[in-house]
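Trainee: Here is a sequence together with a model predicted from it:
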Amino acid sequence: MRLLTGSARLAGVIGWPVAHSRSPRIHSTWLNRHGIDGAYVPLPVAPENFTNVVRALAQAGFAGANVTIPHKEAAFAVCDKVDETAHRAGAVNTLVFTPQGIEGRNTDGYGFVANLRAHGVNPAAGPVLILGAGGAARAIAAALQDEGAAVTICNRSPERAETLAAALPPARVLPWEQRAAALGDYALLVNTTSLGMVHNPPLKMPLEKAAPGLAVADIVYAPLQTALLAEAEARGVKAVEGLGMLLHQAVPGFAAWFGVMPQVDEELYRIVAA
């Protein structure tokens, strides 16, 4: 059994609510695997207390924290320094506490691209159609652009799609009602919406006009196989599930806080999926 000492390194995940988060399971698995004197804990923090709590954690000796809904934009504001990934994503999901202050990063795009590669998908294989225009869409679009892919944004609210495309030139916009008909023009389809998530309506996205070699990625991981991914597999289309993105996005934070570069493998996947 691993016992903490007075020198233990501490990190956690800040959210409201946060009980649903699978991040403690991810990081605890790595801490146990590497025998690290440390802990990673869930931190339920109401929005009005966020800034004070983050600063208190830094002063209390925490190494850092992940940030989840609804705090990612507030996290951007509380940082003393924000790296290029967070600037491009417009949000922070990883805080690193240093002697120089609070440093903000965004690892969502990194996690998405790493998950694509783990499934044998080249992120720069061709044009990408992203469904959704929220924070996850922006982080993923920015990461794919950095890989050299041409990105098109398609959202139920055209105004939000236009705003996101303007923030990440030369991204294009496709009207929501044209998403299925235009699918033959793309090498990768990405669902960043909440459609298909547990308790939400399914995503209606026919794949009849998919181009040969299309890959379909869904960042939803509850359920592990969404209706979109099930249809992709039924048509022989490469399907990339969302849990892998969650696992891979945790890697840079763990390395920064605990000093070890962890591995995403089948054992971790089984533990977190359970």
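Mentor: All right, it came through fine.

Trainee: only C-alpha atoms for contact and neighbour calcs from this point on.
Mentor: Noted.

Trainee: Find the nearest non-adjacent residue to residue 203, please.
Mentor: Nearest residue to residue 203, sequence neighbours excluded (Cα to Cα, 6 or more residues apart in numbering): residue 195, at 4.9 Å.

Trainee: That should have said residue 200, apologies.
Mentor: Using Cα to Cα, 6+ apart and skipping the chain neighbours, the partner closest in space to residue 200 is residue 194 (6.9 Å).

Trainee: Below is an additional structure, to be compared with the one above:
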Amino acid sequence: MINGRTRIAGVIGAPVSHSLSPLLMNSWIAAAGLDAAYVPFPARADFSGSGLRALSQSGLAGLNVTLPFKTLAAKNADIRSAGVAVTGAANLLIFSNGKIEARNTDIDGILHALSRAGQSFKGKSVLVLGAGGVARAACAAARQGAASKLAISNRTWSRADDLAAVFDAISVNWAERQDAAEAADIVINATSLGMDGLSSPEIDFTRCPAGMVVFDTVYTPIRRPFMETARAASLIAIDGLSMLIGQARPSFEALYEAPVPESMDADRLLRKALAHDHL
């Protein structure tokens, strides 16, 4: 039961109803026996820096940040980690002593997901689809992981150009993303396409080389065209659940100042929840 001593954190986004973070974090909290809670904060799309500042003064321990507020979170922080500095995006805010500290654990999440699948960026040609906060984390992870080549494609080409300049990458016209995908070793969907269960970046994976890694940063709903078509083409498909768990671990430890309880199978918990929602 929540009381005056309960340590409270949460996740903010627009929308946030799809997020599995409350289920994951509260399950970890219960397993660790903490007097704590993790709650969703649905916000309007025009949520501003002043609103963020007000939340930082509310007694919350901090917030995870999801679409579309990751760049807003980075801009309004008093302290920024190296990951935030290089990406211009934050998915974790720590509130302490009247200050907002911004971190980017999405980079950790992407590297965790690849490693768990027995893959890495080292020496690989990478295509990132998107130019928002998640795409920035994907580019940073690719560079940190020693990718040999990095290309970025976005529906608004100028945004891809801007991001390419930051990460010494190649900007690809959205209309030419198929050719870029066929030349890549790893393709990452860092757009919101797929969250409705219907839309997709529309890559024809049957034309892509065997052994390609297809990484979808989206994790809900459980069935999405981007992942379904990659699996049908017998490619290595990595979904966003592994990334979610990988970024959530350092978030939990920062927000609750406690280690993640290893007794709980986070992947099984989340996949069961997604399968139930699909019924």
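Mentor: Sure thing, it's come through. As the structure is a computational prediction, the values presented were derived from the model and not from experiment.

Trainee: and the equivalent of the residue nearest to residue 203 of structure 1 over in structure 2, how many residues sit next to it?
Mentor: When structure 2 is aligned by TM-score structural alignment, the residue opposite residue 195 of structure 1 is residue 193. Using other Cα atoms under 10 Å, the number of residues around residue 193 of structure 2 comes to 21.

Trainee: got a list of what the most centrally placed residue in structure 2 touches?
Mentor: By Cα atoms, centre = their mean, the mean C-alpha position of structure 2 lies nearest to residue 106, the distance being 4.9 Å. Counting by Cα atoms under 8 Å, 6 or more residues apart in numbering, residue 106 of structure 2 makes contact with 91, 134, 137, 138, 243, 244, 246, 247.

Trainee: of those, closest to residue 180 of structure 2?
Mentor: Closest approach to residue 180 of structure 2 among these (Cα to Cα): residue 138, at 16.6 Å.

Trainee: Quick check: the closest one touching residue 110?
Mentor: Yes - if you go by Cα atoms under 8 Å, residue 138 of structure 2 and residue 110 touch, sitting 6.8 Å apart.

Trainee: still on that earlier bit, wait, the match of residue 195 of structure 1 touches residue 217, no?
Mentor: No - using Cα under 8 Å as the test, residue 193 of structure 2 is too far from residue 217 to be in contact (10.0 Å).

Trainee: Give the burial count for the aligned partner of residue 132 of structure 2 in structure 1, as a bare number.
Mentor: Mapped onto structure 1 by TM-score structural alignment, residue 132 of structure 2 lines up with residue 134. Around residue 134 of structure 1 there are 14 other residues, counting by other Cα under 10 Å.

Trainee: follow-up on the earlier one: counterpart of the residue nearest to the centre of structure 2 over in structure 1?
Mentor: Aligned by TM-score structural alignment, residue 106 of structure 2 pairs with residue 108 of structure 1.

Trainee: Just to be sure, residue 14 of structure 1 is in a strand?
Mentor: Yes - applying DSSP: H, G, I helix; E, B strand; the rest coil, one finds residue 14 of structure 1 inside a strand.

Trainee: Now residue 68 of structure 1. Nearest residue, chain neighbours left out?
Mentor: Sequence neighbours aside, residue 15 is the residue nearest to residue 68 of structure 1 in space, at 5.1 Å (criterion: Cα to Cα, 6+ apart).
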